[in-house]
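*Asks:* coordinates only, no sequence provided:
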């Protein structure tokens, strides 16, 4: 068995060499840090050995009103993104698949993929300018229709929606690639048979494309649930300000603030460990539920 593995590696060594940087990245930044999770059960000491304190930091964590507010914000923002954003890449892939003009299709795909390659710093700058209450494009349009100017960046009622639509603008096109690839694997014979039977384009989409796509949709949904408690650190960090911090301060920005800025490393590790446990629980529970009712899951 081991000889067979080494033979395959030797045969396809170029492919494994290309995979090595990704393996190295995940090993350094995702696997090795797991060892440091024991700090959540210790008091950190700059000099000398750390002192084992058991669940002390978790007790402080769950009794903190600030932490409970952060969890609430994280759940609300992630739920909004999951509910309003998740279907958009699927719809976008279905629409792109119906484009028959080759050059026009490539142009549309290039335009919707481009925002994914921009950093959140650039995206935040673009959106802050776009939403400016003085000369931002959105408020200029509102003014044209005699509507009052709105300062979206300091509005607690609007800032969460700004995060949702900003995420949608940046990632919907790129995420649609997964579904487009799944659509391309569907047998053309199914569409030919449907056309012979007189099925319209919408009927082909409803009775062929969508059912064939459901396996991919279920897997992506389960994997996305694993990142449910993330809510987008880079995005929130670049969009947050004192006026709206109470409604968009999420778990990751909270951990950054108490861990990196305030130096409470053990307390921040406890918060991160809590987030990881929730993520694993969501993935496993959703996988088994989906497996039972649809027969499809992550494995």
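*Replies:* Arrived safely, thanks for sending. As the structure is a prediction and not an experimental result, all values here were calculated from the model. Numbers count the residues shown, from 1 in each chain.
*Asks:* hey, let's count contacts and neighbours off CA atoms from now on
*Replies:* Noted.
*Asks:* how close does residue 161 sit to residue 84?
*Replies:* To residue 84, residue 161 is 10 Å away according to CA to CA, to the nearest Å.
*Asks:* next: residue 102.
*Replies:* Applying CA to CA to residue 102 and residue 84 gives a distance of 30 Å.
*Asks:* these two - which one has more neighbours?
*Replies:* residue 84 (14 against 8; other CA atoms under 10 Å).
*Asks:* give me the nearest residue to that one, chain neighbours excluded.
*Replies:* With CA to CA, 6 or more residues apart in numbering as the criterion, residue 84 has its nearest non-adjacent residue at 7.7 Å, and that residue is residue 164.
*Asks:* so the one you found sits against residue 83, correct?
*Replies:* No: when contacts are counted by CA atoms under 8 Å, residue 164 is not listed as touching residue 83 (9.9 Å).
*Asks:* have a look at those two and say which one is more surrounded.
*Replies:* Between residue 164 and residue 83, residue 164 has the larger neighbour count (other CA under 10 Å), namely 20 against 11.
*Asks:* got a list of what the more buried one touches?
*Replies:* By CA atoms under 8 Å, 6 or more residues apart in numbering, the residues touching residue 164 are 77, 80, 81, 84, 85.
*Asks:* host element of the fourth one?
*Replies:* Here residue 84 is covered by helix 65-85, with elements defined by DSSP states H and E.
*Asks:* past that helix, which element shows up next along the chain?
*Replies:* Next element after helix 65-85 (DSSP H and E): helix 87-97.
*Asks:* put this next to the first one:
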């Protein structure tokens, strides 16, 4: 047995030889100490926790109406129980497969066209040496994020209107026939993608710019010493440095695979493009709110939540398989 040095106890937790035993802190004492030390940080968490409690968790109790024939006058508990009746209506509807296809196609392309331009803009801004020019471009690029889709539709109408839109005026100037972009099935989805990029690219790049600041500058210095070009530094240092952030945002977006952007689609949608533009959310709006079928709307929302959960779990597991950290 090793010798015990002077003033130390041979048994852990009993205190120094000749002194009183050390009292172990209870869970409550540790919590109180931790709370006192970080009280201001806990205080800052309260608004966010209240938001999620009031608008995310408490409304989950209302999902029970997806299994009832909900009547406003009878209330949630007084409405009769119908089981999976509304889910059978959803999956047996001849519209559902078309709506599901449109939703997934629009959402997937929005994920692709929503992430790639954000990353490219962040990389470009990161390579700009002039700080004032960088800030100016960044400010101009993320200002459209704060515009509503109604305003953006008005701008699109000014450019794309068949009679006097700017683009059609240019086509007529060059002897071409005007194109009715906003009611064309072949143009509807590209217009959605283009307006989405214009509106969100600047704001989305902020996250990647923040991630770029965490890359060790010594890596770039070492690359310069080794004679690496700017493209080599981007490919071997910058992109790997923000790879975890890209994976994280991709997983989050996969959870919203059935959210193709109700506000944008609803504003741009018209009867002539229903075949390619009608999505699950616009369908639910018509059936659930305009026709007062609240149980039907809740059933669709429940289905979307389950699909989103499966997509998040699958994407997170896939990320871990490729040695990425994932969300958890």
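*Replies:* Okay, I see it. Everything numeric here is computed off the predicted structure, so don't read it as measured data.
*Asks:* any idea what the TM-score is?
*Replies:* After superposition, the two chains reach a TM-score of 0.94 (TM-score structural alignment, normalised by the length of structure 1), with 299 aligned residues with a CA RMSD of 1.7 Å.
*Asks:* before we move on, the earlier item: which part of structure 2 lines up with the helix holding residue 84 of structure 1?
*Replies:* Helix 65-85 of structure 1 corresponds to residues 94-114 in structure 2, going by TM-score structural alignment.
*Asks:* distance check, the residue minimising distance to the centre of structure 2 against residue 117 of structure 2.
*Replies:* Closest to where the C-alpha atoms of structure 2 average out (CA atoms, centre = their mean) is residue 253, at 4.6 Å. Relative to residue 117 of structure 2, residue 253 of structure 2 is positioned 15 Å away (CA to CA).
*Asks:* ditto for residue 55 of structure 2
*Replies:* From residue 55 of structure 2 over to residue 117 of structure 2 the distance is 31 Å, taken as CA to CA.
*Asks:* neighbour count winner among the two?
*Replies:* residue 117 (18 against 10).
*Asks:* surely the more buried one is in contact with residue 197?
*Replies:* Yes: if you go by CA under 8 Å, residue 117 of structure 2 and residue 197 touch, sitting 7.4 Å apart.
*Asks:* report the secondary structure state of the corresponding residue of structure 1 for residue 270 of structure 2.
*Replies:* Here residue 270 of structure 2 is matched to residue 241 in structure 1, going by TM-score structural alignment. Under DSSP: H, G, I helix; E, B strand; the rest coil, residue 241 of structure 1 falls in the coil class.
*Asks:* on the three-state scheme, the counterpart of residue 107 of structure 1 in structure 2 is what?
*Replies:* Alignment note (TM-score structural alignment): residue 107 of structure 1 maps to residue 136 of structure 2. For residue 136 of structure 2, the assignment made with three-state DSSP gives helix.
*Asks:* any idea how far residue 200 of structure 1 is from residue 160 of structure 1?
*Replies:* Distance from residue 160 of structure 1 to residue 200 of structure 1, by CA to CA: 39 Å.
*Asks:* between these two, who's got more neighbours?
*Replies:* Set residue 160 of structure 1 next to residue 200 and count neighbours by other CA under 10 Å: residue 160 wins out with 22 against 11.
*Asks:* surely the more buried one meets residue 79?
*Replies:* No: using CA under 8 Å, residue 160 of structure 1 is not in contact with residue 79, being 11.0 Å away.
*Asks:* who touches both of the two?
*Replies:* With the criterion set as CA under 8 Å, 6+ apart, the contacts of residue 160 of structure 1 and residue 79 do not overlap.
*Asks:* can you give the distance from stretch 8-18 of structure 1 to the centre of its chain?
*Replies:* Mean-position distance between stretch 8-18 of structure 1 and its chain equals 31 Å (CA atoms, centre = their mean, to the nearest Å).
*Asks:* what of stretch 286-303 of structure 2?
*Replies:* Distance of stretch 286-303 of structure 2 from the chain centroid (CA atoms, centre = their mean) equals 23 Å.
*Asks:* which residues are in contact with it?
*Replies:* By CA under 8 Å, 6+ apart, stretch 286-303 of structure 2 touches 63, 65, 66, 67, 68, 69, 70, 86, 87, 90, 284, 285.
*Asks:* inside strands: which ones of those?
*Replies:* Cross-referencing the contacts of stretch 286-303 of structure 2 against strands under DSSP state E gives no overlap.
*Asks:* report the buried residues of the helix or strand harbouring the residue nearest to the centre of structure 2.
*Replies:* Following DSSP H and E, one finds residue 253 of structure 2 within helix 243-255. The neighbour-count check on helix 243-255 of structure 2 (16 or more other CA atoms under 10 Å) flags 244, 245, 246, 247, 248, 249, 250, 251, 252, 253, 254, 255 as buried.
*Asks:* same thing with stretch 177-186 of structure 2?
*Replies:* For stretch 177-186 of structure 2, using 16+ other CA under 10 Å, the buried residues are 178, 179, 181, 182, 183, 185.
*Asks:* with stretch 39-57 of structure 2 instead?
*Replies:* By neighbour count with 16+ other CA under 10 Å, stretch 39-57 of structure 2 contains no buried residues.
*Asks:* fine by me, we can end here.
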